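Q: Take this sequence and fold it.
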Amino acid sequence: MEEPRLSKEDIERVLKFKGYGNKSGRYWFLGMEEGGGSMDQLRKRVCSFDPVEELESAIIKLGFDIDIYVPTWRVMSKLVLAMDGVAEWQEKDRAKRYQAKNLGRFGGDTFLTDLMPLPCPRLNEWPYDAIYPTKAEYIAEVRPNRIEWLRSEMSKFQPPFVICYGKGNWRYYKEIFYGVDFKPEFDEKILVGKRGNSLILLVYFLSPDLVKTELIGQIANMFGAKNQSR
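A: Next up is the predicted model:
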């Protein structure tokens, strides 16, 4: 039996998804797009997702195990713990607890968002040809408005730390913060800029092999709790 098509209103709803957690939090994480994704998952999002979700609630709504291991989330958790000066930030169990109890929560310190609103399994995979014939057409239509929205939200909330990850998208992150002069640090592994109250870090993709423990420690030592007012 053929699955029902998404209506225009359904498509607009999923394209307006904002992210997970607390927009007033200290740490904003900005990536290219969520991993995973399928038309079946998109239908679940249409039926059950609000514009901003709690990460734990979203995992449950999509039918995944609440203890799902996502390397990106684990690196985020370690980075926040290190920035906050938590002594045991390198410990696996400590990061796991932070991910389970704090990451992407309404009352927490983090907001997770993306340059593009639809999740994709891989960069070159496109499961939504029923909505946009190609990923290139989707990006061309959606990304400019998304950049404008992100620019407006950053200006409104002025999060103290904005971590933009994925080197392949640094140029688009720079569009959000046009006019900001970014300087390289740590052998050009990151770029650092400042706009208003926000410190902006452009980093590699948040995987354990690219953003290693040493780099997290360096970032925390330079920009973390001991060097920033709480």
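Q: CA only for contacts and neighbour counts going forward, please
A: Will do.
Q: Could you tell me how many residues sit around Tyr20?
A: 26 (other C-alpha atoms under 10 Å).
Q: and it, what does it touch?
A: By C-alpha atoms under 8 Å, 6 or more residues apart in numbering, the contact list for Tyr20 reads 52-55, 104-106, 111-113.
Q: which stretch of helix or strand covers it?
A: With elements taken from DSSP states H and E, the one containing Tyr20 is strand 19-21.
Q: Next: Arg94.
A: Applying DSSP H and E, one finds Arg94 within helix 92-101.
Q: any residues touching the helix or strand following the strand holding Tyr20, and which ones?
A: As assigned by DSSP H and E, the chain's next helix or strand after strand 19-21 is strand 27-31. Strand 27-31 is touched from outside by 76, 80, 109-115, 159-166, with contacts defined as C-alpha under 8 Å, 6+ apart.
Q: re earlier: please identify the buried residues of the helix holding Arg94?
A: 94-96, 98-100 (16 or more other C-alpha atoms under 10 Å).
Q: Dump the residues you listed into CSV; add distance to Leu30 as well.
A: Shown next, in CSV, are these (distance: C-alpha to C-alpha, whole Å):
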residue, distance to Leu30
Arg94, 23
Ala95, 19
Lys96, 20
Tyr98, 19
Gln99, 17
Ala100, 19
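Q: farthest-separated two in those residues?
A: Across those, no pair lies farther apart than Arg94 and Ala100, at 10.0 Å, counting by C-alpha to C-alpha.
Q: Just the contacts of strand 27-31: which are in helices?
A: Judged by DSSP state H, the contacts of strand 27-31 include 76, 80 as members of helices.
Q: and the closest residue to Tyr138 other than its chain neighbours, what helix or strand is that in?
A: With sequence-adjacent residues excluded and distances taken as C-alpha to C-alpha, 6 or more residues apart in numbering, Tyr138 is closest to Tyr132, at 5.8 Å. Using DSSP H and E, Tyr132 is not contained in any helix or strand.
Q: Now show me the structure for the sequence below, then we'll compare the two:
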Amino acid sequence: MNNSIFFDDALLEKRIDIFYGYGNYQGKYWFIGMEEAGRGFKDVNHRINIWAKREEKEIDDVAEYHIDMGWPEGFQAGAPIQPTWKGLIRTVLTAKGQEILSKEDIRQYQIEELGREQKETCLLELLPLPSPSINDWIRNVECRNKTLHI
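A: As a prediction, the model looks like this:
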């Protein structure tokens, strides 16, 4: 890999070993995905640094984390509905007996409930690092002293 971004070795390894996702392990609804979406190495580095500033939690609050990452608009009035989360939210609301779902129902659940620390959902990831797409999957990461194979 010929990248200009180098990660803090210890912090990167710690993130890979410790971080599992967002929400509440005690939640009634669990969703397990491949990995978070990301925009490449610079984005991964930013996420890792935010995670470190947020006390390196095993599972975090999705809204608080994304607000700290610089995406507060996803959790404010009129938030754009995140496409992947939309399907998860529809599944939960349907399971809870809500037959007719409006965009506003989905938006409100995204803002207030999905992946929140003390709420009913748990969003876990099988792979430790965000990737831009399935075709651009991050498997090897260069650190200062070595390459990590994930």
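Q: After superposing, what score do the chains get?
A: Put the two chains on top of each other and the TM-score (TM-score structural alignment, normalised by the length of the second structure) is 0.76; 134 aligned residues with a C-alpha RMSD of 2.4 Å.
Q: out of the contacts of Tyr20 of the first structure, which is most surrounded?
A: Gly104 (30 neighbours).
Q: What's the match for that one in the second structure?
A: Structural alignment (TM-score structural alignment) places Gly104 of the first structure against Gly115 in the second structure.
Q: Let me know the secondary structure of that match.
A: Of the three states, Gly115 of the second structure takes coil under DSSP: H, G, I helix; E, B strand; the rest coil.
Q: hang on, it packs against Gln26?
A: No - counting by C-alpha atoms under 8 Å, Gly115 of the second structure sits too far from Gln26 to count as a contact (11.5 Å).
Q: what touches both of those two?
A: With C-alpha under 8 Å, 6+ apart, Gly115 of the second structure and Gln26 have common neighbours Cys122.
Q: I'd like to know how far Leu112 of the first structure sits from Ala130 of the first structure.
A: 27 Å (C-alpha to C-alpha, to the nearest Å).
Q: likewise Phe161 of the first structure?
A: 37 Å.
Q: the more surrounded of the two?
A: Legend: neighbour count by other C-alpha under 10 Å for Phe161 of the first structure and Ala130, higher for Phe161 (22 against 10).
Q: got a list of what the more buried one touches?
A: Counted by C-alpha under 8 Å, 6+ apart, Phe161 of the first structure has contacts 26-28, 198-201.
Q: tell me the SS of the aligned partner of Pro130 of the second structure in the first structure?
A: Matched across to the first structure, Pro130 of the second structure falls on Pro119, judged by TM-score structural alignment. With three-state DSSP as the basis, Pro119 of the first structure sits in coil.
Q: Same question for the one 5 residues further on.
A: When classified by three-state DSSP, Asn124 of the first structure comes out as coil.
Q: tell me the contacts of it?
A: Asn124 of the first structure neighbours (C-alpha under 8 Å, 6+ apart): none.
Q: chain center to the helix holding Arg94 of the first structure, what's the gap?
A: Taking C-alpha atoms, centre = their mean, to the nearest Å, one finds the center of helix 92-101 of the first structure at 18 Å from the center of the full chain.
Q: Would you mind getting the average deviation of it from the second structure?
A: Compared with the second structure after the fit, helix 92-101 of the first structure shows a mean deviation of 0.9 Å (mean C-alpha distance after the TM-score superposition for the first structure).
Q: Give me the neighbour count for the residue nearest to Tyr138 of the first structure.
A: 14.
Q: which secondary structure elements does the helix ranked longest in the first structure contact?
A: Of all segments of type helix in the first structure, defined using DSSP H, the longest is helix 135-157. Other helices and strands packing on helix 135-157 of the first structure, by 3 or more C-alpha pairs under 8 Å, 6 or more residues apart in numbering; DSSP states H and E, are helix 170-176.
Q: Find me the equivalent region of whatever helix or strand comes next after the helix it packs on in the second structure.
A: Downstream of helix 170-176 of the first structure, the next assigned helix or strand under DSSP H and E is strand 183-185. On the second structure, no counterpart of strand 183-185 of the first structure exists by TM-score structural alignment.
Q: Show me the contact partners of strand 183-185 of the first structure.
A: 190-193.
Q: let's go with 10 Å and repeat that
A: Here strand 183-185 of the first structure makes contact (C-alpha atoms under 10 Å, 6 or more residues apart in numbering) with 190-194, 201-202, 218-219.
Q: Narrow these to those that are buried.
A: Here, 16+ other C-alpha under 10 Å leaves 190-194, 201-202, 219 buried among those.
Q: quick one: which of those residues is nearest Arg43 of the first structure?
A: Nearest member of these to Arg43 of the first structure, counting by C-alpha to C-alpha, is Leu202, at 32.7 Å.
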